[in-house]
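**Q** structure for the following, please:
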Amino acid sequence: MSGDTITQPHHPSCAPSRAARELGLKRGELDLAVHLGLIRTVPDEGGGGRRVLRSEIERMSSEAGFPDTLRERVKVAGTTQGADLMHVSAGRFTRLARLGLVVPVKWYLNRYRAVVWLYLAEELKQVAADENNAPLLNARRMPEALRAMLDTGVDLRPRNWRGRHRGFLLRLAEDPWESAGALAAFLDPVHIAEIVPDPYERSHLNRFRPGPPTSGAPGSPSAHLAERLMTADDPDEISLLRADLTAVLEEARDRRPAPRPATRRVPAPAHPVLPGPARPEESEPPRGLLSWLRRRARGGAC
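**A** Model (predicted):
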């Protein structure tokens, strides 16, 4: 056997914090760029999360207008800034967001534990520039059907954010089990138990099930709120997630079944032992008789 070793090609990469500095971004902006698919990442071979390929940094750095164009693509706006970009009131902006005309890209909890939705500034400008949206943006009153929906309490912001975040997680998935975990992340444990009744398989699936991107300490009010935002609550959304998860699980099982504990086998004896009737216990001869027998054997008996 020769001493030559075939090695896998090495792709230079760096940690996200280093990549952010080299690209002129804040760490949150880099994360958003990855989320949007603008920058590709690879798993850390040492298990330390994901890393940014050096080739990606070079590619982004060579684009025209760098770094301003990159910053513009990841710039976000809250309700007040978004309303200004779309030239509408803050109240109308919120109503349009609730109806799903604009889709949040991320969120955070403020000090009052209220959800603050953030939107891509670039997308808001595109919505405002679309002439088809002019009636919704400029009309004095919104159409009656839309007002009726708002009166019933419709709010598509959580669902639309979940759809966007689900796409991000699925892009990162590298095998069917990771894809299944990404889908399961948006279903509550009851639905998962119905789809995956086998406890070993369910335990394996949960290894790939990511949590909310933002949360406080486990069990805290912030963590509970983050979990609620992450969990689908619309019947149509739940139905689609269940169907997708069922299909992806079939592929995952075919490719690599979930591990199970090894079954211990007790080896059979080489020669079967046939039980027979118990032999009666023989009592020890009296001491006097033993002495007499020994003397007799030596020829000293009389």
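**Q** every contact and neighbour count from this point should use C-alpha atoms.
**A** Will do.
**Q** wouldn't Ser89 be in contact with Gln81 here?
**A** No - counting by C-alpha atoms under 8 Å, Gln81 is not a contact partner of Ser89; they are 10.3 Å apart.
**Q** here's the other one to compare against:
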Amino acid sequence: MSGNTATHEVTPTARTAATRGRAPFSQSRAARELGLKRSEFDLAVHLGHIRTRPAEAGGGRQVDRAEVELLRGQEGFPDALRQRVATVNTREGSAIMEVTAARFTRLARLGLLVPVAFHLNRYRAVVWRYLADELREFAADAKNASLLNRPLPETLRGQLDTGLDLRPRNWRGRHLGFLLSQAGDPWERAGVMASLLDPVQISEIITNPYERSHLSRFRPPSPAHGAPGSPAVHLTERITTAQDPDEVDLLRADLARAVREARTHRPAPRPASRHPDPHPGPDPHRHPDSHPHSARHRRPPAPRHRDRPRPSENLRPSEYPRRSRGLLGRLFRRAT
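**A** Sure thing, here's the model as predicted:
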């Protein structure tokens, strides 16, 4: 069906009881243990099928061995797990739903089919990908029969005639949910919100330069690949940045709220003062008795604040914060 469903040899591992307490797997190793491509593994994490947790030493996330053993023990492993993350393009999706590619594209533009990923082909055309299981569910629902087998209602055709295309916006809403599922620290959640807004919007909301600098540490990396300023990067940035006025307004409001919460949780650090100390301490190479007032003017070093997000396990979709679910519901759109 799709190149994403290639078969991999699964490396045997010890049972859960034997692995309890041992070091967790890196994400690459966990993908090999589960017989998944890295792209399939990442999608499974995003969808909540695989739990990860922040690495204790920082620098990424890890997977507990018990989690890997739990998945390996499920019925139908590994094919069932691969099936849940199988994605298809428009041509493959239209075959699953038994409709023409043109009808499939219209339904996706109307927001009735939500893409889960995208990439640019060699001609810099956007290739949207969809979860195969979701397409099967849509086609099997009797309520959608008229959308598959009959002419679209005039209201929907009119929206398509105006150029409506909700695929980028609905991908952004879905991607936002993926990122929020891994953000446990208030500054991380604010960084996720900021990742969908352009720098001008962010500077208007966060006027404090120290907070903007601190926030940038928690912004997820952009999925854009290519030389800076290239057409491919510009196109990717347009897809990954909020465009609709109501979408922008929603994200701006939620970013402002998230920053207020983050500020209360832990203020953004400020750089040390560059002004000379009016009462400098003694020269460490000078004898203590050479300056009678050294001890009186000596100051203890200012404590250095370590600013690291508190580790937290990523949540499954059903455990997303209530406010996040409300935001996602408002960001997603479907033609009516």
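**Q** any idea which element the spatially most central residue of the first structure lies in?
**A** In the first structure, the centroid-proximal residue (C-alpha atoms, centre = their mean) is Pro210; its distance is 2.2 Å. Per DSSP states H and E: Pro210 of the first structure is located in neither a helix nor a strand.
**Q** if we can go back for a sec, touching both of Ser89 and Gln81 of the first structure, which residues are there?
**A** Here Ser89 of the first structure and Gln81 share no contacting residue, scored by C-alpha atoms under 8 Å, 6 or more residues apart in numbering.
**Q** the residue nearest to the centre of the first structure pairs with which position in the second structure?
**A** In the second structure, the residue paired with Pro210 of the first structure is Pro220, using TM-score structural alignment.
**Q** doesn't Met193 make contact with its match?
**A** No - counting by C-alpha under 8 Å, Pro220 of the second structure does not reach Met193; the two are 9.8 Å apart.
**Q** and Leu249 of the first structure, what helix or strand is that in?
**A** Per DSSP H and E: Leu249 of the first structure is located in helix 235-255.
**Q** what range does that helix cover in the second structure?
**A** Mapped onto the second structure using TM-score structural alignment, helix 235-255 of the first structure covers residues 245-265.
**Q** may I see the buried residues of that stretch?
**A** Residues of stretch 245-265 of the second structure classed as buried: 247-248, 251-252, 254-256, 258-262 (neighbour count, 16 or more other C-alpha atoms under 10 Å).
**Q** likewise for stretch 18-35 of the first structure?
**A** So stretch 18-35 of the first structure, judged by 16+ other C-alpha under 10 Å, has buried residues 19-20, 23-25, 29-35.
**Q** longest strand in the first structure, by residue count?
**A** Scanning the first structure for the longest strand, with DSSP state E as the assignment, gives strand 115-120.
**Q** distance between it and the chain's centre?
**A** 21 Å (C-alpha atoms, centre = their mean, to the nearest Å).
**Q** what residue of the first structure matches up with Ile96 of the second structure?
**A** Aligned partner of Ile96 of the second structure by TM-score structural alignment: Leu85.
**Q** same question but for Arg172 of the second structure, I mixed them up
**A** Taking TM-score structural alignment, Arg172 of the second structure has Arg162 as its aligned residue in the first structure.
**Q** measure that match to Glu227 of the first structure for me?
**A** Separation of Arg162 of the first structure from Glu227 of the first structure (C-alpha to C-alpha, to the nearest Å): 11 Å.
**Q** same drill for those two, tell me which one is more crowded.
**A** Neighbours of Arg162 of the first structure and Glu227, each counted by other C-alpha atoms under 10 Å, are more numerous for Arg162; the result is 22 against 19.
**Q** next, the buried residues of stretch 66-75 of the first structure.
**A** Buried residues in stretch 66-75 of the first structure (16+ other C-alpha under 10 Å): 67, 70-71, 73-75.
**Q** nope, stretch 194-213 of the second structure is what I meant
**A** Residues 194-198, 202, 206, 211-212 are the ones in stretch 194-213 of the second structure that count as buried (16+ other C-alpha under 10 Å).
**Q** one more: stretch 44-63 of the first structure?
**A** Per 16+ other C-alpha under 10 Å, stretch 44-63 of the first structure contains these buried residues: 50-53, 56-57, 60-61.
**Q** same question, stretch 228-239 of the second structure
**A** Per 16+ other C-alpha under 10 Å, stretch 228-239 of the second structure contains these buried residues: 232-233, 235-237, 239.
**Q** next step: those residues restricted to helices.
**A** 232-233, 235-237, 239 (DSSP state H).
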